[in-house]
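A.B. asks: Can you look at this prediction? I've put the sequence above it.
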Amino acid sequence: MRTLRLLPAALAASVLFAPQSASANGRFPLADQLVVDPSDPSHLVLRTTYGIVQSTNGGSSWSWTCESAVGYGGTQDPAIGVLADGTILAGIFEGLAVSHDRGCSWAFAAAPLESEYTIDVSVHRDDPSQAVAITSTGKGDNGFHVILAETKDNGATWSQAGNAILSDLIALTVDVTPSMPERVYASGLVGKALAPALERTDNRGMSWTRTYLDAAYAKGVPFIAGIDPTNPDRVYLRLSGTTADNTMPLDRLLVSDDGAATFKEVYAGEGDLLGFALSPDGKRVVIGGPKDGIRIADAVDLVFEKVSSVYTRCLTWTAAGLYACGNEFQDGFTVGLSNDEGKTFKPIYHLKDICPLECPAGAKSPEACEQSWPGIAATLGIEPPACGIVGPTTSSASSGGASASSGGGGDEGGCGCRLGSSPREEAVIASIACGLGLGLARRARRRRASR
């Protein structure tokens, strides 16, 4: 995202329609979001650059589902959520993909999310059978279609919650307040100036109040990092930006204690701050990034201490401990679990620890992923016998991207943009580029996303 604000519309359009392979995304194998099932802590769902990876036994073994089975491809990184009955949500450019059988089959949610760019999802802490999703669909010269949708039945049905947000907002993230579910926060960029702003509703979307960040942060991109589990007014915000000369990433952590009316800076990163987590009681705060490692603080004073040098891509804190996404070749794990607040980690997932998801006969995902698996296996160094497969792998097959016939991505699925340095920045690029007068792409996507 960092360089996009410098791009003229013509260049954004050329990036959008640049040819890309629809069968491989060619990215370095990394994991960057881990979600723990709210009803089954042994069920872990991991977003990676090569698809969705799951464990149903706390990390002892892992299964893989390709991007095309979910319905996306290219360089998209879906926003993942897991509901009370194990239903998985994946917010992508084509809509909201939903799986009620732990990934064996996927379908897009109907209206009001049909063919809408579902940029983020948030599952209720108090009742995880409920969740919200926010859209950020470009409408060309008419701005963006930004609505809050909600489910109260584990993703079986969805309805619009309240009223749409003003169309000058490019929505980026959404979060339900754990201790006050009627209050929802959303972040985004406003207008041609791409001014960072927060939206807040106290009545489930019936009315929205907008707050702009101070002028000192006018060039940043705001992502809601978390909300205190007991204090609805405390909001943590990651502000993605660059150094003064626009050459290097530089993220900041901001905090508000007045319901997003004002923010103060509590930490300036050395680079991207891609990881953030609160302890289950909200009393400890942990942040991290590839350059910053892992740093932890008391929520009272927010004085951060470095406890690890893990190449941090994600952080998730549950009663089981602190999970971190790392770099396999630097940290010796792709996902690790710490029981000492990030000082040390036990590896629970290595790149080679996956096999294709096993499903009942007739399930759609295994068939969709069959051609992708040899390329994934070759890339990650997995020998076929490890998964009970007889025969050699070949790197000539797809490495996990979607094919045009699958409803996944390629250049259309992710808008063909690869300028950001983290998953959420990629989403910003897609949203902005596809909304700046590029209605043709949206119309084409609606046709292709029809099911």
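C.D. replies: Structure's in. What do you need? Residues are numbered from 1 along each chain as shown.

A.B. asks: okay, CA-based contacts and neighbour counts for the rest of this
C.D. replies: Fine.

A.B. asks: center of the chain - which residue?
C.D. replies: residue 79 (3.3 Å; C-alpha atoms, centre = their mean).

A.B. asks: all helices for this structure, in order.
C.D. replies: Assigned by DSSP state H, the helices in the chain fall at 9-16, 67-70, 328-331, 364-369, 373-380, 410-414, 423-435, 439-449.

A.B. asks: Comparing these, which comes out most buried?
C.D. replies: When you average the neighbours per residue for each of the helices of the chain (mean count of other C-alpha atoms under 10 Å), helix 67-70 leads with a mean of 30.

A.B. asks: Double-check residue 336 against residue 346; I have them as touching.
C.D. replies: Yes - using C-alpha atoms under 8 Å, residue 336 is in contact with residue 346, at 5.2 Å.

A.B. asks: One more to weigh against that first structure:
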Amino acid sequence: MKLQAMATSWRFLTCLGLLSAASVHAHGGLMETDSYTSRRGHPEDRLMGFTRGTLISRDDGASWRWVCAEAMGYGSWPPERYVWLSSGDILTATGKALLRSRDGGCTWVASTAFQDLWVSSLAEHPTDGSLLYVATGRPAMTNLLYRSRDGGETWTPTSLSREAVFSAVRVAPFDPKRLYLSGWKGYAMYLFRSGDEGETWEDLPQTFPAGLEGAYDLKLLAVSPANPDVLWARVSSRTPAGGILYTVLRSDDGGRTLTSVLAQEDPLVNMDVSADGRTTWVATYNHLFRGREGESMLPLSLPTGNACVKREGGTLFACGSTWVHEWALARSTDEGTSWEPLFSLRNFQGVHQCPAGTPVKELCTPLWPQLAQQLGAPVYPVPTDAGTPDGEVPPKPDGCGATAGSAGMAPLLLSILLRRRERRAR
């Protein structure tokens, strides 16, 4: 028994080291999903951002396969947002480059259109898949907003350029000619608005609510699908105790004034809005908040770790934590009150199926056994009709995800890594 306990402890410590080393970009340090995207016009094709690359499903979410970060080539700049065009091309902005895959995720190439500028944000027209926008955000340089009318094949700068970091561009779904762009330079916050697809721009000087005079890092989150004058952004600020406060702000007058709707110390991930604009969801590293018109924003019972949110029609998709409540993706048809689990990191089906000679095939395949061991996933997929003898219980995977006590330790690890992250930020 003593030897067994020592082996279990050693395996847990080994897994902890692997998770810490391999999961720099996860929500709080653990390997997790961090975004959800479906292909325009082909909802059976789905994609999730992942700590170590990307996960892709081509069968309506029945199975998910891995595209490793090494094959994508983004280094220490993990993608924040993806666009999957109806043509099949996938684009993502990493904060440094605009990556594009023309073969469904098997090969990724960085765009050469932006030279030394860093691509900080990517947005698409709600109905015209050929119309895209890209913002750049390299400090101490003049940054621009670019527009493409051919699905990202070519890019033309709009008239907006500033020596400021452009943090996010958003298109108003109700009036796609309306664009918003956020940015900052030091403690100077910028918000710009265009009513003609970026031909002309209006500066919107910002006066923040009381207590946020020293706020920094302004970033647009969303624009209401029902009203182009309603938008949400977030800022960061210091608490009296020296921590970081993340505040969600709302504007009902096209960005001229902002009021606080949610303030807490859990880092923000993203947000989404119902089709009628009356319900909002805000995802943080550990919770998903819901706010209905006329009510305060309150945390939902799930997910309780590693949240992200995406609305598609009347369905809500959310990231979650395999290590805390067993699923990494779930959907809800009642605005987040209840969830149907769709995917756990332990249910990986291996490496994305790509032809020989492609980066995914050559680079990801040899890395898969180690990742499977860390996640507690089978190294080789079990046939769907395979079973076990009557009465026999299949053994649990002997990986990091299956290490005794790993689920209970996840919140502790999460809090430790978050504190380390905040200390590094300070």
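C.D. replies: Good, I have the coordinates. Computed from a predicted model, the values in this text were never measured in an experiment.

A.B. asks: tm score of chain vs chain?
C.D. replies: Laid over one another, the chains give 0.77 as their TM-score (TM-score structural alignment, normalised by the length of structure 2), with 364 aligned residues with a C-alpha RMSD of 2.8 Å.

A.B. asks: Which stretch among the helices of structure 1 approaches residue 267 of structure 1 most closely?
C.D. replies: Among the helices of structure 1, the nearest to residue 267 of structure 1 by C-alpha to C-alpha is helix 423-435 (19.5 Å).

A.B. asks: got the angle for that closest one vs helix 439-449?
C.D. replies: In terms of direction (axes from the mean of the first three to the mean of the last three C-alpha atoms, to 10 degrees), helix 423-435 of structure 1 departs from helix 439-449 by 110 degrees.

A.B. asks: So which bits of stretch 331-342 of structure 1 are buried?
C.D. replies: Under the neighbour-count criterion of 16 or more other C-alpha atoms under 10 Å, stretch 331-342 of structure 1 has 331, 332, 333, 334, 335, 336, 337, 338, 341, 342 buried.

A.B. asks: which residue in structure 2 lines up with the fourth one?
C.D. replies: Yep, that's residue 334 of structure 1 we're talking about. Residue correspondence to structure 2 (TM-score structural alignment): residue 334 of structure 1 is matched to residue 328.

A.B. asks: what's the distance between its match and residue 348 of structure 2?
C.D. replies: To residue 348 of structure 2, residue 328 of structure 2 is 11 Å away according to C-alpha to C-alpha, to the nearest Å.

A.B. asks: Same question for residue 240 of structure 2.
C.D. replies: When residue 240 of structure 2 is compared with residue 348 of structure 2 (using C-alpha to C-alpha), they lie 44 Å apart.

A.B. asks: Which one of these two is surrounded by more residues?
C.D. replies: residue 348 (22 against 8; other C-alpha atoms under 10 Å).

A.B. asks: how close does that one sit to residue 72 of structure 2?
C.D. replies: Distance, residue 348 of structure 2 to residue 72 of structure 2, by C-alpha to C-alpha: 19 Å.

A.B. asks: Walking through the stretch 151-300 of structure 1, point out its strands one by one.
C.D. replies: 159-160, 169-176, 184-190, 195-201, 209-212, 221-227, 235-240, 252-256, 264-268, 275-278, 284-289, 293-298 (DSSP state E, counting those that start in this stretch).

A.B. asks: Columns distance to residue 132 of structure 1 on top of those strands, output as JSON lines?
C.D. replies: Below are the strands of the stretch 151-300 of structure 1 laid out as JSON lines (distance: least, C-alpha to C-alpha, whole Å):
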{"stretch": "strand 159-160", "distance to residue 132 of structure 1": "9"}
{"stretch": "strand 169-176", "distance to residue 132 of structure 1": "8"}
{"stretch": "strand 184-190", "distance to residue 132 of structure 1": "9"}
{"stretch": "strand 195-201", "distance to residue 132 of structure 1": "13"}
{"stretch": "strand 209-212", "distance to residue 132 of structure 1": "18"}
{"stretch": "strand 221-227", "distance to residue 132 of structure 1": "14"}
{"stretch": "strand 235-240", "distance to residue 132 of structure 1": "18"}
{"stretch": "strand 252-256", "distance to residue 132 of structure 1": "22"}
{"stretch": "strand 264-268", "distance to residue 132 of structure 1": "27"}
{"stretch": "strand 275-278", "distance to residue 132 of structure 1": "20"}
{"stretch": "strand 284-289", "distance to residue 132 of structure 1": "24"}
{"stretch": "strand 293-298", "distance to residue 132 of structure 1": "29"}
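
A.B. asks: nearest to residue 56 of structure 1, of these?
C.D. replies: strand 275-278 (22.3 Å).

A.B. asks: Including distance to residue 268 of structure 1, could the helices of structure 1 go into CSV?
C.D. replies: Shown next, in CSV, are the helices of structure 1 (distance: least, C-alpha to C-alpha, whole Å):
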stretch, distance to residue 268 of structure 1
helix 9-16, 30
helix 67-70, 34
helix 328-331, 24
helix 364-369, 41
helix 373-380, 34
helix 410-414, 30
helix 423-435, 18
helix 439-449, 37
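
A.B. asks: Relative to residue 26 of structure 1, which of those is closest?
C.D. replies: helix 373-380 (9.9 Å).

A.B. asks: matching residues in structure 2 for the closest one?
C.D. replies: Residue span in structure 2 matched to helix 373-380 of structure 1, by TM-score structural alignment: 368-375.

A.B. asks: mean distance, that stretch to its aligned residues in structure 1?
C.D. replies: Superposing on structure 1 places stretch 368-375 of structure 2 at an average distance of 2.1 Å from its equivalents, by mean C-alpha distance after the TM-score superposition for structure 1.

A.B. asks: neighbours of the equivalent of residue 92 of structure 2 over in structure 1, just the number please.
C.D. replies: Structural alignment (TM-score structural alignment) places residue 92 of structure 2 against residue 90 in structure 1. Counted with other C-alpha under 10 Å, the neighbours of residue 90 of structure 1 add up to 28.

A.B. asks: Help me confirm that residue 90 of structure 1 comes into contact with residue 81.
C.D. replies: Yes - using C-alpha under 8 Å, residue 90 of structure 1 is in contact with residue 81, at 6.7 Å.
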